[in-house]
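# Sequence unavailable; structure follows:
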């Protein structure tokens, strides 16, 4: 190994949770994943003691000074740091956390930041360090709105993943079923749902802002079940160029998508128009609007039927889609719905823009005019 040719690391951290296994007297394996694990050839096995100093609390120079007190060769320690840094198993705390993040928030986000570092390849030129991703999440504003059992879990999950501002616009009282398999276990039945979810966010991620977000300024809206006609809802989002992700429950399965970017297609109304199209000889379906406003949201009696395990899996999938959008990575739900009928049982359905939907007509409006 050659002498270090990089700048000194600012408070280097060996990613937490990496197993260490001795494969012989002088060979140490760090990590288990086939694409990530490395074998370290340590002529002096005592050099492995340095790994315990890579906890993100001291600069590299302090680690090299500590090596001297342990009678370790500074050259061997530098070589060890070089290998760990080149393979992405050691990262500077500056690249792990945004600089403005306070100590309690760092502690809460340690697992998230570590997972982001492990999922990425720091050797790639377009590598986005966890600090950059968490900074994007910290500045994001997400609204979770509508009716549905999944809303509370999605809102709290987003806050726990580092989203800085989450508004839970979830009207109505907390129902008994919402306390099962979700973050509202401590909420009393009948209490105000908005307040209960805001309290749950405060317990899970105290630094998260839960105040109202001005209409049209959210980074993304998670749209649950709603009462207004789909066409009017989709048009309102279109006029504000507001991106949104639809989430619903249908007969024991959760449906995530489509995610509609600003001015994007297909929108939620496109799907509704395709679904309401009957065979040519059949009459118009009940609930359709002959004037073209589109169908209203179907009304259900009683709580949404959804198994606890399915609700947890679907909430996690929805949270992941929102985070991908915020992080700037590819999502699975643009132009598509994901049906989660059980953990590990997922069906993807693609949709195309409907030729008569308002989202397509908007592209033909004269400039400065709206319907």
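Nice, I can see it. This one's a predicted model, so the numbers in the text were calculated from it and none came from an experiment. Numbering: from 1, shown residues only.
# make it CA atoms for all contacts and neighbour counts henceforth
OK.
# sec struct for the residue nearest to residue 179 when sequence neighbours are not counted, please.
Leaving aside its sequence neighbours, residue 179 sits nearest to residue 185 (Cα to Cα, 6 or more residues apart in numbering; 4.4 Å). Of the three states, residue 185 takes coil according to DSSP: H, G, I helix; E, B strand; the rest coil.
# Any buried residues in stretch 131-143, and which?
131, 132, 133, 134, 135, 136, 137, 138, 140, 141, 142, 143 (16 or more other Cα atoms under 10 Å).
# Give me the neighbour count for the residue nearest to residue 179.
By the criterion of other Cα atoms under 10 Å, residue 185 has 15 neighbours.
# picking up where we left off before, looking at the buried residues of stretch 131-143, spot the one nearest residue 304.
Comparing the buried residues of stretch 131-143 against residue 304 with Cα to Cα places residue 143 closest, at 21.2 Å.
# residues contacting residue 83?
Going by Cα atoms under 8 Å, 6 or more residues apart in numbering, residue 83 touches no other residue.
# what helix or strand does it sit in?
In this structure, residue 83 is located in helix 74-86 according to DSSP states H and E.
# cool, residue 159 as well?
Here residue 159 is assigned to helix 151-160, by DSSP H and E.
# got another, please set it beside the one above:
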């Protein structure tokens, strides 16, 4: 172990012998009493020394034998220590990809704050490279979600959509103006590849055969200059197969972000049957009529699904099914969607953050719940969606027995 005080947590002395790591209450930790020698020892915890050397340094500072190990154990238990050498082969491989890791250092710092164990941040960042996410929709929300996940180190991000890109789909962080008139799925795949970490180094002249030659960008469908017509045909065939099967096989998560936000606000249970059957987690996100929604994140058999959402809404409003059938069957191809750019960007950002939290092993607040925001006041509000006994998804039965327990809350930690 090479202990390192997490650099993402800023340090400040509360008074002469008490130091606080971290600014916000969610992650701040107070340590004390800290005498002069102990304070000097803390400065040595920078990830460059192993425990044997730290013991020698502590002894030279006049600290008694065993104090170095005790301090390291105490700081680790408080969630203040990282390990610059921790992790398996995947973590070591990521450390060796300098260009890619430099792009992800801010993400790594964030993970070090939210995950207490030494080395946990690097392990989770490396694990993202092995994951496959499918984004269904390449409008203002879906394209931005896909780009964000790719830029955050997710190994493979597939985007499914149809038709050509209109001018109003262009958005910062989403489809560029150059994609107007192009096929949405092709433009979205190009966006995903451009967003992947590691690619900027090659564009700037890095050695294509060096340590950074392979990364998440290469898992998105090949390197730009080396792409062939066969590669494009293969990707299109994969997309058609995914659409035909409903997706699910080998996917870590499906994000449903349709250009018509109605399909996110009131998702069709039939479209999710394949994901329920295969146990594929899926998250809804979109904008409809100046209202943005994120959630629910559905864990099949454990939390409320699209069918539960429909049953719950119908119970409150008996006229809902009739109106919904009319809205779904209406021809609205010529109607420009009411999708404010700022709102769409906010929804995409929140959806991507919830997706990454889930991929990193957490249960974000959208699990079995929906977050909603409406212009012009923009007040986020959440609603818990209860599993419905009449829904065939089985989540209500899990709650009655000893099934999944979903909890949430801040990671407040104060150590005196």
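Ah, there it is. Because the structure is a prediction, the values reported are computed rather than measured.
# Report the TM-score for the pair.
Comparison of the two superposed chains (TM-score structural alignment, normalised by the length of structure 1) gives a TM-score of 0.71, and 338 aligned residues with a Cα RMSD of 4.3 Å.
# before we move on, back to that, could you list which of the buried residues of stretch 131-143 of structure 1 belong to strands?
141, 142, 143 (DSSP state E).
# okay, those residues in CSV with distance to residue 100 of structure 1 next?
Formatted as CSV, those follow (distance: Cα to Cα, whole Å):
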residue, distance to residue 100 of structure 1
141, 18
142, 20
143, 24
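# Which parts of structure 1 are helices?
Assigned by DSSP state H, the helices in structure 1 fall at 60-69, 74-86, 93-96, 103-119, 130-139, 151-160, 193-204, 230-239, 268-276, 308-327, 358-361.
# could you check the angle helix 74-86 makes with the first one?
Which is helix 60-69 of structure 1. Orientation of helix 60-69 of structure 1 against helix 74-86 (axes from the mean of the first three to the mean of the last three Cα atoms, to 10 degrees) gives an angle of 140 degrees.
# Tell me who's in contact with residue 8 of structure 2.
Contact analysis of residue 8 of structure 2 by Cα under 8 Å, 6+ apart lists 22, 109, 110, 112, 113.
# closest to residue 182 of structure 2 among those residues?
Lowest distance from residue 182 of structure 2 to the contacts of residue 8 of structure 2 (Cα to Cα) belongs to residue 110, with 36.2 Å.
# Now rank the contacts of residue 8 of structure 2 by neighbours and give me the top one.
That'd be residue 112 among the contacts of residue 8 of structure 2, by other Cα under 10 Å, with 25 neighbours.
# my read: that residue touches residue 120, true?
Yes. Applying Cα atoms under 8 Å as the test, residue 112 of structure 2 and residue 120 come out as touching, 7.1 Å apart.
# who touches both of these two?
Between them, residue 112 of structure 2 and residue 120 share the contacting residues residue 82, judged by Cα under 8 Å, 6+ apart.
# And the strands in the stretch 151-300 of structure 2, which stretches?
For the stretch 151-300 of structure 2, applying DSSP state E, counting those that start in this stretch gives strands covering 156-160, 253-256, 282-288, 291-298.
# Tabulate those strands (JSON lines), appending distance to residue 80 of structure 2 and mean neighbour count.
Shown next, in JSON lines, are the strands of the stretch 151-300 of structure 2 (distance: least, Cα to Cα, whole Å; neighbours: other Cα atoms under 10 Å):
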{"stretch": "strand 156-160", "distance to residue 80 of structure 2": "32", "mean neighbour count": "27"}
{"stretch": "strand 253-256", "distance to residue 80 of structure 2": "31", "mean neighbour count": "25"}
{"stretch": "strand 282-288", "distance to residue 80 of structure 2": "32", "mean neighbour count": "28"}
{"stretch": "strand 291-298", "distance to residue 80 of structure 2": "31", "mean neighbour count": "27"}
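# would you turn these into JSON lines with distance to residue 233 of structure 2?
Listed next are the strands of the stretch 151-300 of structure 2 as JSON lines, based on distance: least, Cα to Cα, whole Å:
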{"stretch": "strand 156-160", "distance to residue 233 of structure 2": "14"}
{"stretch": "strand 253-256", "distance to residue 233 of structure 2": "23"}
{"stretch": "strand 282-288", "distance to residue 233 of structure 2": "27"}
{"stretch": "strand 291-298", "distance to residue 233 of structure 2": "32"}
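# need the contacts of residue 8 of structure 2 in CSV with distance to residue 324 of structure 2, can you?
Below are the contacts of residue 8 of structure 2 laid out as CSV (distance: Cα to Cα, whole Å):
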residue, distance to residue 324 of structure 2
22, 48
109, 45
110, 41
112, 45
113, 44
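# which one of the residues you listed sits closest to residue 238 of structure 2?
Proximity of the contacts of residue 8 of structure 2 to residue 238 of structure 2 (Cα to Cα) peaks at residue 110, which lies at 33.9 Å.
# Show me what the closest one aligns to in structure 1.
For residue 110 of structure 2, the aligned residue in structure 1 is residue 115 (criterion: TM-score structural alignment).
# Excluding residues flanking it in the chain, which one is nearest the spatially most central residue of structure 2?
Geometric centre of structure 2, nearest residue: residue 356, 1.3 Å, by Cα atoms, centre = their mean. Excluding its sequence neighbours, the residue lying closest to residue 356 of structure 2 (Cα to Cα, 6+ apart) is residue 149, at 7.4 Å.
# Can you name the residues that contact that neighbour?
Contacts of residue 149 of structure 2 (Cα under 8 Å, 6+ apart): 157, 352, 356.
# Tell me which residue of structure 1 lines up with the last one.
When the structures are aligned by TM-score structural alignment, the residue of structure 1 matched to residue 356 of structure 2 is residue 323.
# ok, that match to residue 147 of structure 1 distance?
Distance, residue 323 of structure 1 to residue 147 of structure 1, using Cα to Cα, to the nearest Å: 21 Å.
# Likewise for residue 78 of structure 1?
57 Å.
# Neighbour count: the two, which is higher?
residue 78 (21 against 18).
# How many residues are close by residue 313 of structure 1?
Neighbours of residue 313 of structure 1 (other Cα under 10 Å): 19.
# Also residue 237 of structure 2?
Count around residue 237 of structure 2 with other Cα under 10 Å applied: 12.
# so how far is residue 251 of structure 2 from it?
The value you get for residue 237 of structure 2 to residue 251 of structure 2, if Cα to Cα is used, is 17 Å.
# do the same with residue 338 of structure 2
Taken as Cα to Cα, the span from residue 338 of structure 2 to residue 251 of structure 2 is 31 Å.
# Show me which of those two is the more surrounded one.
residue 251 (20 against 13).
# got the contact list for the closest residue to that one other than its chain neighbours?
Once flanking residues are discounted, residue 251 of structure 2 sits nearest to residue 132: 5.3 Å by Cα to Cα, 6+ apart. By Cα under 8 Å, 6+ apart, residue 132 of structure 2 lies in contact with 154, 155, 156, 157, 158, 250, 251, 252, 253.
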